[in-house]
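Peer 1: Output the structure for:
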Amino acid sequence: MTEAVIHPSAVIEDGAVIGPDCHIGPFCVIGPQVRLGRGVVLKSHVVLAGDTVIGDETAIFPFACIGEAPQDLKFRGENTRLEIGARNRIREYVTMNPGTGGGGGLTRVGDDGLFMAGSHVAHDCQIGDRVILVNNVAVAGHCVLEDDVIVGGLSGVHQFVRIGRGAMIGALSMVTADVIPHGLVQGPRAHLDGLNLVGLKRRGATRADIAALRDLLTALGSGSFREKARGAACNNVTPMQREVLDFILGPSDRSFLTPHPG
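Peer 2: I've put the predicted structure just below:
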């Protein structure tokens, strides 16, 4: 265990907790409720505010602003939190906000994520492990992004949307409804365009797994996913099919992105 290395120009307010082996670069500002785990690296000019916890070995690049007040007009300064897991890479100009009293009070980011330059995670979001937000992605409040989701550059995710595990959002997409696990979504007003085949193969899915998921998408068609999922759930299904069906039948007030008609 070694002491943290802190540049003399950094401002660390009383009460902040700096873990061992941290490197705090020049002109960083760390608020009094911030807690850094072991080996966190702040490159330079990073602002950390609010009740914010950052996990071990996360690296934050210049001009990121993490933990400042939510961009929500209903926020009245209530005590809310932002929790960021281990080994994340948070690049230049990224913003992440804590929760709000009306949204559960907690924004949570998992482990091993990559948040590229200019991306935004809004209040009360729940972000899984190994999530990638490409440059200038904006994720609005109350969204859920499950593990292994990739959101392409300059895309937007509407508030309260859920994106299932392993889904891929193409660049320049506007996601206004829920996305099934392992789905591939793209378009200015995005629609479901099949499966994220590259992601499935990277995570070890077999040909049989992929064929079963394709069969399920064909059975769901382009109509009411929930109605058709209830029928499909009664059949003998594979574990990956079950994951998709459970997601569709899970709690949500939003509709689903479906294949483009025709």
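
Peer 1: When you work out contacts or count neighbours from here on, use the C-alpha atoms and nothing else.
Peer 2: Fine.

Peer 1: Now do the same contact list for Ala138.
Peer 2: Ser119, His120, Val121, Ala122, Leu154, Ser155, Gly156, Val157 (CA atoms under 8 Å, 6 or more residues apart in numbering).

Peer 1: hmm, try it at 10 Å
Peer 2: 94-95, 118-122, 151, 153-158, 174 (CA atoms under 10 Å, 6 or more residues apart in numbering).

Peer 1: The structure of the following sequence is requested for comparison with the preceding one:
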Amino acid sequence: MAETRIHPMAVVEPGAQIGKGVQIGPFCVVGPKVRLGDGVVLKSHVVVAGETSIGPETVIFPFASIGEVPQDLKFQGESTRLVIGARNRIREHVTMNPGTEGGGGLTQVGDDGLFMAGSHVAHDCRIGDRVILVNHASVAGHCVLGDDVIVGGLSGVHQWVRIGQGAMIGAVTMVTSDVIPHGLVQGPRGHLDGLNLVGLKRRGASRAEIAELRALLGDLAQGSFRDTARARHDTSTGRAREVLDFILGPSDRSFLTPRPASGEAR
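Peer 2: I've put the predicted structure just below:
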């Protein structure tokens, strides 16, 4: 592992915990309650504040602001945390905020994510592994994003929304309701527009699994998601069962549904 290097024009406050092989570039500021895992790289002009823990080999690019206070008027300075996993790539001007007392006090980001320039992770979010937020995508407070989710550029995810594993959100989309695992969502006001077939194939889904998911999606389009999930739960398997478990999981929000055909009432 490379030698730990801290540029003389960086500010690392007393109390910060710096792992082996960490590289801190010029004009970075690292707060007193920050923990940087082994091999973390802060390129330059990066601010890491608050009670923030960053996992090994994560690389953060210039002008990112990580761990500053939440953008929530109810926040009164209470002790809350931001925990970021290993091997993430956090690009320029990304912002990630810690939790709030009302949301459990923790914002958590998994491993191997790519957070492109200008993207935002708000307070109390739970972000899974291998998640990609494309340029200027924003995830509001209390959201849950499963593993392998992709959120397209300039898209917004409303607070408290859940997005299931493997789902893909198209660019310039507003997501106001829960998205089933492996769903494909696009449109200015997002609708469920089928399955994320590319993602499913990349993760080794068989033709039979995809066919079962397509049949399930057709059934869901005909009525209540939760009623359909209860009726089909015990006879479904694999990824279809994963979708049904997600639908029956805890949430106060509705679900994004397929776009009505032309002339149908919404």
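
Peer 1: overall similarity of the pair, as a TM-score.
Peer 2: With the length set by TM-score structural alignment, normalised by the length of the first structure, the two chains reach a TM-score of 0.98; 261 aligned residues with a CA RMSD of 0.8 Å.

Peer 1: If you rank the contacts of Ala138 of the first structure by neighbours, which is first?
Peer 2: Val151 (30 neighbours; other CA atoms under 10 Å).

Peer 1: wait, it sits on Ser173?
Peer 2: Yes. With contact defined as CA atoms under 10 Å, Val151 of the first structure and Ser173 form a contacting pair (8.8 Å).

Peer 1: shared neighbours of these two, anything?
Peer 2: Val137, Val157, Val185, Gln186.

Peer 1: of those residues, buried ones?
Peer 2: For these, a burial check counting by 16 or more other CA atoms under 10 Å picks out Val137, Val157, Val185, Gln186.

Peer 1: Check the residues you listed and tell me the two furthest apart.
Peer 2: Val137 and Val185 (14.6 Å; CA to CA).

Peer 1: For Thr258 of the first structure, which residues are in contact?
Peer 2: Taking CA under 10 Å, 6+ apart, one finds 177-180, 183, 185, 190-194, 217, 220-225 in contact with Thr258 of the first structure.

Peer 1: Got a ChimeraX select line for the buried ones in the residues you listed?
Peer 2: Of the contacts of Thr258 of the first structure, the buried ones go into a single ChimeraX selection, burial set by 16+ other CA under 10 Å:
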select :177,178,179,180,183,185,190,191,192,193,194,217,220,222,225
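
Peer 1: Please list the members of the contacts of Thr258 of the first structure that lie in strands.
Peer 2: Among these, the members falling in strands (DSSP state E) are Gly183, Val185, His191, Leu192, Asp193, Gly194.

Peer 1: contacting residues for the fifth one?
Peer 2: Yep, that's Asp193 of the first structure we're talking about. So Asp193 of the first structure contacts Ile169, Gly170, Gly183, Leu184, Val185, Gln186, Gly187, Leu257, Thr258, Pro259, His260 (CA under 10 Å, 6+ apart).

Peer 1: Turn the residues you listed into TSV, including distance to Arg108 of the first structure.
Peer 2: Shown next, in TSV, are those (distance: CA to CA, whole Å):
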residue	distance to Arg108 of the first structure
Ile169	21
Gly170	24
Gly183	23
Leu184	24
Val185	24
Gln186	26
Gly187	28
Leu257	25
Thr258	28
Pro259	31
His260	33
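
Peer 1: so how far does the biggest helix by length in the second structure sit from its counterpart in the first structure?
Peer 2: Looking across the second structure with DSSP state H, the single longest helix is helix 207-220. Averaged over the aligned pairs, helix 207-220 of the second structure sits 0.6 Å from the first structure after superposition, using mean CA distance after the TM-score superposition for the first structure.

Peer 1: Show me what that helix is packed up against.
Peer 2: Secondary-structure packing of helix 207-220 of the second structure (3 or more CA pairs under 10 Å, 6 or more residues apart in numbering; DSSP states H and E): strand 191-195, helix 197-202, helix 225-232, helix 238-247.

Peer 1: how about CSV for those, with distance to Val69 of the second structure added?
Peer 2: CSV is the format used below for those (distance: least, CA to CA, whole Å):
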stretch, distance to Val69 of the second structure
strand 191-195, 33
helix 197-202, 35
helix 225-232, 37
helix 238-247, 31
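
Peer 1: Please name whichever of these is nearest to Glu212 of the second structure.
Peer 2: That would be, of these and by CA to CA, helix 238-247, which comes in at 6.6 Å.

Peer 1: can you tell me what part of the first structure that closest one aligns to?
Peer 2: Using TM-score structural alignment, helix 238-247 of the second structure lines up with residues 239-248 of the first structure.

Peer 1: how far apart are that stretch and its match in the second structure?
Peer 2: Mean for stretch 239-248 of the first structure is 0.5 Å (mean CA distance after the TM-score superposition for the first structure).

Peer 1: residues contacting the residue lying closest to Leu244 of the second structure once chain neighbours are set aside?
Peer 2: Among residues not flanking Leu244 of the second structure along the chain, Ala229 sits closest, at 5.2 Å (CA to CA, 6 or more residues apart in numbering). Each residue near Ala229 of the second structure by CA under 10 Å, 6+ apart is listed here: Leu216, Asp219, Leu220, Ser236, Ala240, Arg241, Val243, Leu244, Asp245, Phe246, Ile247, Leu248.

Peer 1: ok so, going back, out of the contacts of Ala138 of the first structure, which sit inside helices?
Peer 2: Counting by DSSP H, the contacts of Ala138 of the first structure contribute nothing to helices.

Peer 1: Out of the residues you listed, which comes closest to Gly31 of the first structure?
Peer 2: Thr95 (15.6 Å).

Peer 1: do you know how far the closest one is from Asp253 of the first structure?
Peer 2: 27 Å (CA to CA, to the nearest Å).

Peer 1: Check Gly37 of the first structure too.
Peer 2: 36 Å.

Peer 1: Which one's more surrounded, those two?
Peer 2: More crowded of Gly37 of the first structure and Asp253, by other CA under 10 Å: Gly37, with 20 against 10.

Peer 1: contacting residues for that one?
Peer 2: Gly37 of the first structure neighbours (CA under 10 Å, 6+ apart): 17-22, 53-58, 85-86.

Peer 1: Output these in TSV, with secondary structure, neighbour count and distance to Ile6 of the first structure appended to each entry.
Peer 2: Output for the contacts of Gly37 of the first structure, formatted as TSV (DSSP: H, G, I helix; E, B strand; the rest coil; neighbours: other CA atoms under 10 Å; distance: CA to CA, whole Å):
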residue	secondary structure	neighbour count	distance to Ile6 of the first structure
Val17	strand	17	13
Ile18	strand	22	10
Gly19	coil	20	11
Pro20	coil	17	11
Asp21	coil	18	10
Cys22	coil	23	8
Val53	strand	21	18
Ile54	strand	24	17
Gly55	coil	22	18
Asp56	coil	22	17
Glu57	coil	20	16
Thr58	coil	24	16
Gly85	coil	21	22
Ala86	coil	21	20
